[in-house]
Structure formats: C-alpha cells, structure tokens
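**Q** With the sequence up front, the predicted model follows.
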Amino acid sequence: MMRRSAVLGLALTAAVPLSGCIAAVAAIPLAAGGAIARKQLSGSDERAQERETPVASPSPTPGASSTSKVEPFRIVGVVNAPLPTPGGPAPQPGQPQPGKPPAGMQYLYGSGEGAAISIQAYQALWRYVSDRIADRKAGLDIRGVILSPEGSLEVPKFVACGKKPLAVVFDVDETVLLNLGFEADDAMRGTGYDDARWRRWEQTGVEKVAPVPGAVETLDGMRRAGVTIVFNSNRSEANTAQTVAAIEAAGLGGAKPGETLWLRGEGPGRSGKDSRRWEIAAKYCVIAQVGDQLGDFTDLFNPGGVPVPIRRNMASQTMIAAMWGSGWFLLPNPVYGTGLHGGVDDIFPADKRWTDPADAPPAPQPSPSATPETAQ
C-alpha cells in the first residue's frame, strides 16, 4: 500500500506548500506582570499548580506585525517537596539509583533550558496559528496538517479543510501537561516503568500535575481567537473522567470526550492515533499538531523494527520534514518514549569516530642493537 511505503532515502528537496505568508512575530498572549508562584506537591488538598489571577490582557491579534508590543512572560514555577523513599524491589543494573533523578528528568522537569525550549515551541506555534487565522479571515484556502490515508512520508497528502472550523490537536502528557507526581515517584523508586503503576497514576494523580511552560497562555489565546483545542492522548478511555480532571487541574481548560478529547481504547493495537486523527479531521480543519513523540503526528513513524538511523532519517530526510515548525510542533521529552533507543553503534557513524591521541599506544622505539653505535 502506498501509504506504508518504506522508501526512506529520498532527500528533502522541496517544502510542503502551506497557504498564507509567514507573518511577523506575534507573541504568545501571556498575562502581563505576575511573580513566580511556588506550590509544593505535598499535601492531599494541594494542586501541583495553582495559577495566580492574571492581569487582564487583550485578545491576540492574528497576523500581528513585527512592531506589535510583546507582552512580558508571566512565569509560573513548581517546587518539588521531598518525597519519602518508597518500598519496592531493588533497582536492576543500569537503572537510575533510587532518589536520584536521571538526567532526562533533571532537564525536562527542573531546568530553565527545558522550560525555555517549551516556551520557544509555543511561541512558534502561536505565530503559525495566527497566520492561519488571518488566512481564514481573508478568505484564503487553508491546508490541513493531518496526513490522509493516501499520504506517506515521501509523498505527503493531507485531509482537506474546506470550510470546517479551525482546530489545533495536542497530545496531553509532556506536551501540555507535566506528570510531576508520577515522575517524582519514578525517580525515588529507580525501578523503571510499570504499566500498572501508570494506570493507578491516571486514576489517582489528578492534582499532582502542572502545565508545560507556555501551554496555558497559548491555549487560552487560541480559544479566544475562535480556534478549537482538541486533545488526542493515549491515556485510557477507562480513565476518561480523571483525564478531564487532570487537564482542568493544570489550568488547560475543559475537554469533552468524543469532541475535544480522544483517548486510547482497550485492547492490543489501540495505541496508534491515526484513526482518531482522521475522525477529528472529519469535523475540523486541523491547522497544527503538537506533541512530544513522532507518533503524535503520524503512525507512519512507528512501523516497528526500524533501525535507529533509519527512523531518524524518516523524520529529517523525507518530504515530511518540511512540516516541522510549519504545522507540526514538537516539545522536548528526554525522559521516555519511542525516541530513546539505540546503542553507540546505532547513534554514532563509524566514519565519525574519534580516538583521543592521549589514548593511542606509544610509537615503537628502535632496539638498542639496531643503533649506529652498536652496528659499528
């Protein structure tokens, strides 16, 4: 079937055409002013994140010029309270030590760099969406960004928009919502991922979450501009009510199952998102997708059994690569997911290896018997 083509060597030679011009900078519609709000995670009646009452700000202006006033960011932070070391089996060799967060967690959940990358992605998303809003108001045709059943990575084809209402589709976990409570517990245990424990987290961890930096303000601005926010997550349908509550607890607004919230059904093979994407695209003109894994954009990235270098080329050396930043927006996640695979030989090409000269064996010295003095 053409859509499942595995031709991965086609170089990126042309951009996927997208309607509308590239607008000048339009800042994420953030509330003006505000101080850093710190909220501990401990305490059964405390939410992981409580937003201060924002100062009123104007609605975003689609297609704003580069001279538009950029409103200052209102930073919202979270401080993790110390957690007791839970019981459980001893960590296996090669796993993080209990109580010490691995580097990926330190970066994503604790670093200013991780927060800055997320805000950067949401800034770019808002500018792109603002352009599409302006295109619709100008009566221009808009190209959707949901890959159609006939499309492929090499020959992208997208579900037509027509006059359907505008929407942006978001993954949930580590895209708009940070699972601080689960990841803190994971770090303290140091025993690796447990699906049963994740299911218990979905059911009971509603209030131990926080928004991804930049997400709340961007989603608010899009809704004010008339864009529908749709969530497409692999959280279980069995925990629909809890997922809705977690999204609301993070300050991300409401979600209605089957309309603005789509979840994974039970049973094998239900983790793919394409079938849900096509149902969403039948109702909406999807102008952007946002996620933290390649599978949040199309299932074609995850056929299974693909070598690490080839999968990297699938995202960067096919015609679909033109979508990054032009309808598809990726958030950082060095903590878990389909991208965290590969050994040294998979990641580093043999012809790019380097040997430290200090590690090279010393050059052989001539034997004393071979010196000119001894030869005479």
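**A** Yes, it's here. Residues are numbered from 1 along each chain as shown.
**Q** switch to C-alpha atoms for all contacts and neighbour counts from now on
**A** Noted.
**Q** residue boundaries of the helices in the protein?
**A** 103-105, 112-137, 180-189, 195-204, 215-224, 240-249, 274-283, 308-316, 344-347, 372-375 (DSSP state H).
**Q** Relative to Lys157, which of these is closest?
**A** Judged by Cα to Cα, the one of these that comes nearest to Lys157 is helix 274-283, at 12.7 Å.
**Q** And the contacts of that closest one?
**A** 146, 148, 159, 161, 164-165, 232, 259, 262, 298-299 (Cα atoms under 8 Å, 6 or more residues apart in numbering).
**Q** buried ones in that helix?
**A** Within helix 274-283, the residues that count as buried by 16 or more other Cα atoms under 10 Å are 274, 276-278, 280-281.
**Q** of those, closest to Gly112?
**A** Arg277 (32.8 Å).
**Q** How much space separates the closest one from Arg199?
**A** Applying Cα to Cα, to the nearest Å, the value for Arg277 to Arg199 is 24 Å.
**Q** repeat for Asn333
**A** 20 Å.
**Q** Also Ser316?
**A** Distance from Ser316 to Arg199, by Cα to Cα: 34 Å.
**Q** Just the contacts of helix 274-283: which are in strands?
**A** 232, 262 (DSSP state E).
**Q** Rebuild the contacts of helix 274-283 as CSV, extending it with neighbour count.
**A** Shown next, in CSV, are the contacts of helix 274-283 (neighbours: other Cα atoms under 10 Å):
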residue, neighbour count
Ile146, 28
Ser148, 19
Val159, 21
Cys161, 21
Lys164, 13
Pro165, 15
Asn232, 22
Glu259, 14
Trp262, 25
Thr298, 18
Asp299, 16
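**Q** also this one, for the comparison:
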Amino acid sequence: MRFGAVVLLIVSAALLQGCAAALLPVVAAGAIGKTQVDAAQARTRAAEQQLADLPQAQREAVVTVAPVEETPTPAAEPVVQTAQIPAQPVALADINHPYLPMARYALAQAERRQAGASVRSAVLVEKVSLIEPRAVDCGDKPSAIIIDMDEAPGVELSDGEAIGFGELLQYLRDNGIVIAWVSGRSTGELAEDLALLQGGDFPAMQADDIQLFAWPGLRKQERRWNFAATHCVLAIAGDRKSDFDELFDYLRDPDYAIRLDAWTDRGWFLLPYPAAVAAATHSPKATEVDNTP
C-alpha cells in the first residue's frame, strides 16, 4: 500500500506519557518495509483513538506540525560606501559681528603664547592699585575668554552686524581657547537667555563651555578670580565696565581711572548683551546656495 504524505503528530503528556511529550516517527512511503509501515499505521490509529477519547480542552493541546520548506537565503546586497564630505569651516572673513574684534585679539594673544611670549591677563589682581594696576599672572595656564551674561544699559546691537556668533566662538574653541560665561544670576533665572544661546543649528554656548553662574556667598568678581587662577583670561566681554572688575562699581567717576584705559580693547571689550546678539544672529552658512543634485 502506497502513502502519499508524511504524518507527524506531537501529543502532550496527558495524551501519551503524563508529563513528557512524545513525538511520533516520521514515516516516508516507499522508503521503509511493509512491516514498519503497518506498525506505524497501528501507532497512528491508537494515537487518534486516544485523542478522540480526550476532553475538548486536552484535544486542543495536540499540535500537528507540517514539514517546513526551506526558503533559499537571498544574496546579500552589495554595500555602497557613501563618501563623507567634511563640513567646511566658516572663515573669519565670512563673519560680520560685534564680537569679532575681541575674538581677533584673543587669537593673536594665543598665538603669541604659543610662540613663547608672555601675555597679560584681562583679570586684575585683588586689591588692585589704580596707580599701578597689575593683572593676574598667566603662566602656562590654558587660554580662555569670559563673556558676561548680565544685561545692563550699555552697548546696543546695531543693525546688520550679527552674523556668525556661534561660528565665531567655535573658531576660538578650535584654536584652543576656552569659553567661560559668567553671571550673577542662577541657571533658573538665566533659562530664557540660555535657550537663545544654546539654540539654533550652530549654538553660541556649547557643552564644553564653563558656566560661572550664581553661587551662594560668592560674588561674581570672586568667580572671575577663581577662574583666572586656573586659566589665562585673554579677553572679557561685557556691556559695562564693572563686568571687567567690580571696582568700577565703587569709583565715583570710572573715567578717572586713566591707568585702566590700557585694558580697553586690549583685554576688555564693551560689547552688546550676548543673549540679544544670539537672538539676532544668523549663520553665514544660511546664505549659501545648496548645489547638491
């Protein structure tokens, strides 16, 4: 007698041996002898009878497994390597920004330090003398600049001069100059300004910058001194003179501190409020034409 199919039944422990599941042999017609075929048929009929005698719930536990046809594995698609074109840095010539003179000065001072020359810090020593003012020693400390984030009636932003604030500061970072931001306010009070500085495609403030914000019992001037103890502050940007040193808050007429004029535009830069600058700044890259096909 010929059989045209293969029968495979898996029965549960309740069906055949209590706890262990039994697997009925696979019988291939024409590949075995008649005696083996008869024995296989007898076992199949016995299993079917036991299955018919089981309650409905147990009969549903029996699983019929059909032969699995092997699907040929498709050939792997060739991997196409896409050339990564590095972003071209923005040149200083593409930047028109009020902070550009400060950046140029800091870069020039950093180059002098690399050449072995001694440069002057933009942070004055404690208990400074107005007759012979001295700056904190730079030594071999890493180069840095400080940007004050407390707004005061002072220098205003002119129209058409806020291009590339983030790129300008990144140019300083790429040349080994640390950016530090100082404020007498806490992070919570600065939330709106921080959002402006950290937003956009090319943020002015980035994760590796140092934040010298309000700390209980510590004046802003003390935070400048602490920072100058570990960094050579090449330049300070602020919108009033007391952003350079608190002594200007105690002078009856700051213009009479003639000896301190030597730091004006040579370490101290009166510049517009940075958050307002960031809000009005756009990137030079935004005006570039995309010729990608």
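**A** Ah, there it is. Note that the coordinates shown come from a computational prediction; the quantities given were computed from them, not determined experimentally.
**Q** Now the TM-score, please.
**A** Scored against TM-score structural alignment, normalised by the length of the second structure, the superposed chains reach a TM-score of 0.53; 180 aligned residues with a Cα RMSD of 3.3 Å.
**Q** Quick one: the buried residues of helix 274-283 of the first structure as JSON lines, columns for distance to Phe73 of the first structure too.
**A** Below are these laid out as JSON lines (distance: Cα to Cα, whole Å):
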{"residue": "Asp274", "distance to Phe73 of the first structure": "35"}
{"residue": "Arg276", "distance to Phe73 of the first structure": "34"}
{"residue": "Arg277", "distance to Phe73 of the first structure": "32"}
{"residue": "Trp278", "distance to Phe73 of the first structure": "35"}
{"residue": "Ile280", "distance to Phe73 of the first structure": "32"}
{"residue": "Ala281", "distance to Phe73 of the first structure": "33"}
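**Q** Return the member of those nearest to Gln120 of the first structure.
**A** For the buried residues of helix 274-283 of the first structure, the nearest to Gln120 of the first structure is Arg277 (25.2 Å; Cα to Cα).
**Q** What residue in the second structure is paired with that closest one?
**A** Aligned by TM-score structural alignment, Arg277 of the first structure pairs with Arg224 of the second structure.
**Q** Pull up the gap between that match and Ala152 of the second structure, please.
**A** 18 Å.
**Q** and what of Trp268 of the second structure?
**A** Going from Trp268 of the second structure to Ala152 of the second structure by Cα to Cα gives 16 Å.
**Q** And Leu260 of the second structure, by the same measure?
**A** 21 Å.
**Q** quick one: which of the two has more around it?
**A** Counted by other Cα atoms under 10 Å, Leu260 of the second structure and Ala152 do not tie: Leu260 has more neighbours, with 18 against 13.
**Q** does the more buried one really touch Leu130, like I thought?
**A** Yes: in this structure, Leu260 of the second structure is within contact of Leu130 by Cα atoms under 8 Å, at 7.3 Å.
**Q** coming back round to it: closest one to Asp292 of the first structure among the helices of the first structure?
**A** Asp292 of the first structure lies closest, by Cα to Cα, to one member of the helices of the first structure: helix 112-137, at 10.3 Å.
**Q** So what angle separates the directions of that closest one and helix 215-224?
**A** Per axes from the mean of the first three to the mean of the last three Cα atoms, to 10 degrees, the angle that helix 112-137 of the first structure makes with helix 215-224 is 10 degrees.
**Q** what packs against helix 112-137 of the first structure?
**A** Secondary-structure packing of helix 112-137 of the first structure (3 or more Cα pairs under 8 Å, 6 or more residues apart in numbering; DSSP states H and E): helix 215-224, strand 285-291, strand 328-330.
**Q** In the second structure, what range does the first one match?
**A** Think helix 215-224 of the first structure. Under TM-score structural alignment, helix 215-224 of the first structure corresponds to residues 165-174 of the second structure.
**Q** And that stretch against the first structure, how far off on average?
**A** Comparison of stretch 165-174 of the second structure with the first structure after fitting gives an average deviation of 1.5 Å (mean Cα distance after the TM-score superposition for the first structure).
**Q** Centre of the chain to that stretch, how far?
**A** Mean C-alpha position of stretch 165-174 of the second structure versus that of the full chain (Cα atoms, centre = their mean, to the nearest Å) differs by 16 Å.
**Q** buried ones in it?
**A** 165-173.
**Q** now swap in stretch 116-123 of the second structure and tell me
**A** Those would be 119-123, for stretch 116-123 of the second structure by 16+ other Cα under 10 Å.
**Q** could I get the buried residues of stretch 165-174 of the second structure as CSV with distance to Ala52 of the second structure?
**A** Converted to CSV, these look like this (distance: Cα to Cα, whole Å):
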residue, distance to Ala52 of the second structure
Phe165, 83
Gly166, 80
Glu167, 81
Leu168, 84
Leu169, 83
Gln170, 80
Tyr171, 83
Leu172, 85
Arg173, 81
